[in-house]
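Visitor: Give me the fold of what follows.
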Amino acid sequence: MEIAQKYIVQGHSISFVLRVLEVERSTYYAHVNRRQQVQETILRIGRPAPGLSYTQDGKPVSDEQICEWIMEFLAGEGAAYGYRKLTVLLRRRHKLKINKKKVYRLCKLMDVLRPQRKIKIKHPKRLANNRVITDSNQLWEVDIKYGWIQGEQRFFFLMCIIDVFDRAIVAYHIGLTCEAKHLVQITQEALMKRQLFDQEDKPVLRSDNGPQFISHRFEEACTEFGMVHERIPPNTPNKNAHIESYHAIIELECYQRHEFESYPQAYEIVSQFIQDYNRIRIHGSIYDLSPYEYREAVKQGMVKPKQVKV
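Guide: Got it, this is the predicted structure:
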């Protein structure tokens, strides 16, 4: 069939060539159609890769050599580079005229492409606003305080959520570690204690910029709980004044009065102090009542609520 095509290309008539070579017309045209289909398929797929590139002075360089250079880069200075930076190295070190698409294809062929970076969901930072608090469960503050266990020569952590209006410690965590998961846990516990978990209106939770409070895990939990989390600007503890005041109280009236010999002892004493603080300890700023007494008195209309400006 190739011989017939040769003579036809030279200008001889198709009928004459086929008669001389004793080739049926149907056979010839079937061959021509198949060949045309193959060419159309090639055009649809695109032209095959040439298998080489050229330097700036026109010298050909095989793809195998380029792959070898890429592997040398990845074993040395380009270990952390992706295909785009590898393209830059090939152009600078070996004067290649090559684009990043070809380097991408070669890297993919060798299975050395760097994994794509995952885009982390960023939660916008909400700064603490000036507020006037007129009732419980409008604004909570949260912070962490360290304690020292003398007998074990190590620290423990106390993380508390305080209601700014009634001064009660709504929920707390005492432990040898203090992580975002503990913050999520006590936030959920606080909502349940105040029977707010299924309510639409929830307190604003205010914190500083500690690692637990800026974690993705906590921000995701706040979104799930339907809470607003706001953070005070750096170096402004006065905007978290109520939890800071509570920390001064527990330092003076609990930590300095006890020398903890073990973690279980510290846990028991601090837990008991928090319970007494909520139920018994009187506060001069809330009619010399304890937090629980003041909250109940306001609810019963026995005292006038005191507005809190923060």
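Visitor: When you work out contacts or count neighbours from here on, use the C-alpha atoms and nothing else.
Guide: OK.
Visitor: Show me which helix runs longest in the chain.
Guide: Across the chain, the longest stretch assigned as helix under DSSP state H is helix 25-45.
Visitor: After that one, which helix or strand is next?
Guide: Counting by DSSP states H and E, the next helix or strand C-terminal to helix 25-45 is strand 52-55.
Visitor: Now do the helix or strand just after that next one: everything it contacts.
Guide: Next along the chain after strand 52-55, taking DSSP H and E as the criterion, comes strand 60-62. Strand 60-62 has contacts (CA atoms under 8 Å, 6 or more residues apart in numbering) with 51-55.
Visitor: Here is a second sequence; please produce its structure as well for comparison:
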Amino acid sequence: MIAQEFIDNHFSKNKVLTLCSIARSSYYYRPSEGKRGRKPYAKAVDKSGQVVDNETVVKYVRQLFDHPFVDYGYYKTYIYLHKKKQLKISKHLVYQLMKSHQLLRSQYVNSSKKSKRNWVKDLLPQVEIAFCYLEFDIKFVWVAGQNRNMQVLTVLDVYSRWNISHYISYSIKYQDVINLFERIFEHMIIPEKMYVRCDNGAQFIAEMVQKYFKGKQVVQEFTKPATPQQNSHIDRVAGAIVSFYHGKRCLSEV
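Guide: Take a look at the predicted model:
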């Protein structure tokens, strides 16, 4: 390279590069060895720089999955370890550890509630008698006096379109769903074959709610995501109830 000869003879680098039309970035560039990109962390490191062994990382993941509403894949688990546990760790290492310890969602059966759900098979429920097929859902009512929303849980008989019962509260938990159906079943005879249909709200997919209906020999069906038409009856009736409360302004002073 002619330019390099002039530079070796103590000519100004800037002048030589300018006269030869060579960019400074090209002249100073030095190729690095190995694969491109940042090297993955071979081990997990805590915020103090101490190496964290793989067994401890796996223990953190198991503790995370012990929470009832956690259904994480490897990437969300990686984010959790990075932000909450403040570990410097690559997502590739997290994946390998979860895979080797049977903690991936496809392998970790207990973490996936979707696999436990009984998805609806018909767009609309097929009913022939009353009180054999119920739908339930939660809607929100704006409370002007409190400047916040109130939740309305409504249970509908699909055959007669009767509003069997509803429960109103600022916060509805899975136990409130169980309590409402417990009051309903106290005043009715459960048919030999009974179905209840709902969406995938956190209160409805809770393990205790699913166990409650199984204990009552009631089949709980879940609508598929982004298909509100599968729960159209309760959506229409619950929407009318919410409109009634809004129109009467009966919750404005609650």
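Visitor: Would you pull the TM-score for this pair?
Guide: Superposed pair, TM-score by TM-score structural alignment, normalised by the length of structure 2: 0.54. Supporting alignment: 158 aligned residues with a CA RMSD of 3.1 Å.
Visitor: follow-up on the earlier one: export the contacts of strand 60-62 of structure 1 to TSV and append columns for distance to residue 151 of structure 1.
Guide: Supplementary listing: the contacts of strand 60-62 of structure 1 in TSV, determined by distance: CA to CA, whole Å:
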residue	distance to residue 151 of structure 1
51	73
52	73
53	72
54	74
55	73
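Visitor: picking that back up, against structure 2, where does the longest helix of structure 1 fall?
Guide: For helix 25-45 of structure 1, there is no aligned range in structure 2, judged by TM-score structural alignment.
Visitor: re the thing from before, please indicate which of the contacts of strand 60-62 of structure 1 are buried?
Guide: Buried members of the contacts of strand 60-62 of structure 1, counted by 16 or more other CA atoms under 10 Å: residue 53.
Visitor: circling back: packing partners for the longest helix of structure 1?
Guide: Helix 25-45 of structure 1 is packed against no helix or strand, with contacts defined by 3 or more CA pairs under 8 Å, 6 or more residues apart in numbering; DSSP states H and E.
Visitor: swap the cut-off to 10 Å and go again
Guide: Other elements packing on helix 25-45 of structure 1 under the criterion 3 or more CA pairs under 10 Å, 6 or more residues apart in numbering; DSSP states H and E are helix 2-9, helix 14-21.
Visitor: that older thread, pick out the most distant pair among the contacts of strand 60-62 of structure 1.
Guide: Greatest spatial distance in these: 51 and 55, 13.9 Å, computed using CA to CA.
Visitor: which secondary structure element contains residue 14 of structure 2?
Guide: helix 13-19.
Visitor: so where is that helix in structure 1?
Guide: On the basis of TM-score structural alignment, helix 13-19 of structure 2 is assigned to no residues in structure 1.
Visitor: after that helix comes which helix or strand?
Guide: Elements were assigned by DSSP H and E; along the chain past helix 13-19 of structure 2, the next helix or strand is helix 24-28.
Visitor: Name the surrounding residues that touch that following helix.
Guide: If you take CA atoms under 10 Å, 6 or more residues apart in numbering as the criterion, helix 24-28 of structure 2 is touched by 3-4, 13-14, 17-18.
Visitor: And the helices in the stretch 151-300 of structure 1?
Guide: 180-193, 216-225, 241-253, 263-279, 291-300 (DSSP state H, counting those that start in this stretch).
Visitor: Mind putting the ones you listed into CSV with mean neighbour count and distance to residue 25 of structure 1?
Guide: Below are the helices of the stretch 151-300 of structure 1 laid out as CSV (neighbours: other CA atoms under 10 Å; distance: least, CA to CA, whole Å):
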stretch, mean neighbour count, distance to residue 25 of structure 1
helix 180-193, 18, 81
helix 216-225, 16, 75
helix 241-253, 16, 98
helix 263-279, 16, 99
helix 291-300, 18, 104
